[in-house]
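[1] Need coordinates for the below:
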Amino acid sequence: MKFCSGYMPPEYAVDGIFSMKSDVFSFGALVLEIVSGKRNRGFCHTDHKHNLLGHAWRLWNEERALELIDNLLDYSSASSEILRCIHVGLLCVQQGPEDRPNMSSVVVMLSSEGSLPQPKQPGFFTERNLPESESSSSKHLSSSTNEVTISMLQPR
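    Predicted coordinates:
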């Protein structure tokens, strides 16, 4: 499947099914975006064509999750907390809604130090074929100009 809307869970995007875990997927995608400093939508890594969720999953499985962290973050003293955020983010974006935690569990996971279950493959774990202009690795910024006319009515 080549469709990814950024925060939309697979069950809603594909089948139009909304569940109590749909927001959990969106939250997980947002957590991974915050940690990485990159947007899920339009993300494309130079070494592979995975979206941000796929990239995070790949790094997690290769035990290189710290590479996901935005270079602008000073995480030297908080790397275990950021790794926990990545772990929880991956648990939230799992393919099946039944595999995702509920939001109250997410709060507990983020605020405690207990062990966490291993995440399963995320939804929309796809290789993408984005045009160069849509890729987050692209340096080219495109824009358009809209011409607008505004008429100001003045009373006499």
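
[2] CA atoms for contacts and neighbours, from now on please.
    Will do.

[3] residue contacts, the residue positioned nearest the centre of the chain?
    Nearest residue to the geometric centre of the chain (Cα atoms, centre = their mean): residue 29, 3.1 Å. Applying Cα atoms under 8 Å, 6 or more residues apart in numbering, one finds that residue 29 lies in contact with 6, 7, 40, 53, 89, 92, 93.

[4] okay, the residues you listed in TSV with secondary structure and neighbour count next?
    Below are those laid out as TSV (DSSP: H, G, I helix; E, B strand; the rest coil; neighbours: other Cα atoms under 10 Å):
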residue	secondary structure	neighbour count
6	coil	20
7	coil	19
40	coil	23
53	helix	28
89	helix	29
92	helix	32
93	coil	36
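
[5] one more to put side by side:
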Amino acid sequence: METDLRSYSAKKSLLNWKKRFNIIEGIAQGLLYLHKYSRLKVIHRDLKASNILLDEDMNPKISDFGLARIFGLKGLEENTDRIVGTYGYMSPEYAMNGVVSIKTDVFSYGVLLLEIVSSMKNNSCYHSGYPVNLIGYAWQLWNEGKGLELIDPTIIDESFPSSEILRCIHVGLLCVQDQAKDRPTMLDVATMLSSETVQLLPPKQPAYLNNFVQEKSSEVSEIKPENCSINDVTISEMKAR
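    Now for the predicted structure:
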């Protein structure tokens, strides 16, 4: 029986780091297949925790392709007036300008990765006195050399692989960079996750550092909606199971 990733929010102690990393890699491989190896290039457009199913062995599977966009094999990006998806996971160029590409999914994947590592959700605030969301909080800690403080305390023990987790956070921040051209492809992501010898570039400032920015983008996106998911209803709570 399969269960979506969000439903484990109250059971996060069941997800040790090994299981979380397996989920992170599995989602990356799934997106890589959709973007590069499937017969047609598929952009999911609504990647979030509730659209990741886990089997009894905690292996992930991407689900719910109702909002997916199919490209020709040579298609790079398209513009659309019909903006769909879940605020908090939508890339800035898509939410504001309707530009759809594989980098749309890469951004969503970066948000999801940071949520899996931290067991936090992106549309909450994590700084008293400043409306910084998970992306902004991760960026702040990273710049201060305190990346380990982002990790869910339930997975920290004497043997937890701090270098591997920090590498995942680094990859997540690369995926949520403001400019689509600065984000890696899912092939790059899969390589960076599987090999510690691959050198990672320093991440640039991410998009959506605070919730005020997200609220503004939501207002723009709602001008021409197509089954848009609103934050307080469907943003996934990645207090992973």
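
[6] hang on, the earlier thing: same list (the contacts of residue 29 of structure 1) but as CSV, adding distance to residue 62 of structure 1.
    Formatted as CSV, these follow (distance: Cα to Cα, whole Å):
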residue, distance to residue 62 of structure 1
6, 24
7, 24
40, 20
53, 14
89, 17
92, 19
93, 18
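
[7] thinking again about what came up before, any figure for the gap between the residue nearest to the centre of structure 1 and residue 76 of structure 1?
    23 Å (Cα to Cα, to the nearest Å).

[8] do the same with residue 94 of structure 1
    28 Å.

[9] again with residue 61 of structure 1
    22 Å.

[10] Settle it for me: which of these two has more neighbours?
    Neighbour count, other Cα atoms under 10 Å: between residue 61 of structure 1 and residue 76, residue 61 has more, with 12 against 8.

[11] Translate that one into the numbering of structure 2.
    Under the alignment (TM-score structural alignment), residue 61 of structure 1 maps onto residue 143 of structure 2.

[12] what sits against that match?
    Per Cα under 8 Å, 6+ apart, neighbours of residue 143 of structure 2: none.

[13] how about the helices of structure 2, start to end?
    Here structure 2 has its helices, by DSSP state H, at 17-32, 92-97, 102-118, 134-143, 162-175, 186-194, 211-221, 231-234.

[14] number of nearby residues for the counterpart of residue 117 of structure 1 in structure 2?
    Aligned counterpart of residue 117 of structure 1 in structure 2: residue 201 (TM-score structural alignment). Residue 201 of structure 2 is flanked by 9 other residues according to other Cα under 10 Å.

[15] Also the one 4 residues further on?
    Counted with other Cα under 10 Å, the neighbours of residue 205 of structure 2 add up to 17.

[16] pretty sure it contacts residue 177?
    Yes: taking Cα atoms under 8 Å as the definition, residue 205 of structure 2 is a contact partner of residue 177 at 6.0 Å.

[17] you'd agree residue 33 of structure 1 is up against residue 42?
    No: applying Cα under 8 Å, one finds residue 33 of structure 1 not in contact with residue 42, separated by 11.9 Å.

[18] What's the match for residue 177 of structure 2 in structure 1?
    Checking with TM-score structural alignment, residue 177 of structure 2 has residue 94 as its match.

[19] got the contact list for that match?
    Per Cα under 8 Å, 6+ apart, neighbours of residue 94 of structure 1: 25, 100, 119, 120, 121, 122, 123.

[20] same question, residue 11 of structure 1
    With Cα under 8 Å, 6+ apart, residue 11 of structure 1 has these contacts: 17, 18, 96, 97.

[21] tally of neighbours for the counterpart of the first one in structure 2?
    Using TM-score structural alignment to pair residues, one finds that residue 17 of structure 1 aligns to residue 99 in structure 2. A total of 19 residues lie near residue 99 of structure 2 under the criterion other Cα under 10 Å.
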